[in-house]
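Q: Need a 3D model of the sequence below.
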Amino acid sequence: EVDEFASTRDKLDLELREKKLLLKASRGDHRRRVDDVNTEFKIETAEMKREHTRKIKEAKAHMRALIDEQLAGTTKQTAAENERMEGEIAYQVRTTLDVIDRNE
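A: As a prediction, the model looks like this:
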């Protein structure tokens, strides 16, 4: 009985040591996989930030181009309107001077 107990205990101790080593290896493997996932997450996050930054810059450039185009159109329209008003004012000045000359 004692020999059988000692034999069983030795087998169980050996099995326990093997399980502990297996558990230690599994923990190390798990830690490496978690680290890999964290690293991949950081890389993907950085890539997303770069992509968002690029898209924002593109949107800003597009909006600037639209604003510049609208501003150029408005400027041309204002210049044409100013020329038309200048002609109208010149006509009114001539007409007024003619009326003054006739009244004198």
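Q: Every contact and neighbour count from this point should use C-alpha atoms.
A: Will do.
Q: So what's the residue count around Lys42?
A: 12 (other C-alpha atoms under 10 Å).
Q: likewise the one 10 residues further on?
A: Residue neighbour count, defined by other C-alpha under 10 Å, stands at 12 for His52.
Q: and this one, so I can compare the two:
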Amino acid sequence: MGKILDEDLIYEILSVVEEIPEGKVASYGQIARLIGRDKNSRLVGKVLGMAEFYGKYPCHRVVNHAGRTAPGWREQKMLLEDEGVGFKANGCVDMKQHQWEE
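A: This is a model prediction of the structure:
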């Protein structure tokens, strides 16, 4: 993983993800800001891509800044809809309604 991505950082990211309430979403950048790494939203995405190896976390509640779900993960939209998250006509999460205010 290298020096940038260590176990402590992984669990720091995942602990923030764990706090996102049902029916809300957070952006990768929002999580990066919360851990004090404003410019590391891609790092957050990388960690979430391997989160299954660290336990069960609600990674489906993380979208990009515009509300777009992860490419290639069709179940994400369904999981969010099951929690009451609304989507706009363009297929993106309605961030004004559903973004987590930490």
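Q: TM-score for the pair, please.
A: Once superposed, chain against chain, the TM-score is 0.17 (TM-score structural alignment, normalised by the length of the second structure); 25 aligned residues with a C-alpha RMSD of 4.0 Å.
Q: Now do the helix or strand Glu12 of the second structure falls within: which elements does it pack against?
A: According to DSSP states H and E, Glu12 of the second structure maps onto helix 7-19. When contacts are defined as 3 or more C-alpha pairs under 8 Å, 6 or more residues apart in numbering; DSSP states H and E, helix 7-19 of the second structure packs onto helix 28-34, helix 41-49.
Q: Name the residues that touch the last one?
A: Contact with helix 41-49 of the second structure is made by Ile10, Ile13, Leu14, Tyr28, Gly29, Gln30, Ile31, Ala32, Cys59, as judged by C-alpha atoms under 8 Å, 6 or more residues apart in numbering.
Q: Could you pull out the buried residues of it?
A: Buried residues in helix 41-49 of the second structure, counted by 16 or more other C-alpha atoms under 10 Å: Ser41, Leu43, Val44, Gly45, Val47, Leu48.
Q: Which member of the residues you listed is positioned nearest Glu75 of the second structure?
A: Leu48 (15.0 Å; C-alpha to C-alpha).
Q: Pull up the gap between the closest one and Leu80 of the second structure, please.
A: 16 Å (C-alpha to C-alpha, to the nearest Å).
Q: ok so, going back, got CSV for the helices and strands packed on helix 7-19 of the second structure, with distance to Glu75 of the second structure too?
A: Converted to CSV, those look like this (distance: least, C-alpha to C-alpha, whole Å):
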stretch, distance to Glu75 of the second structure
helix 28-34, 18
helix 41-49, 14
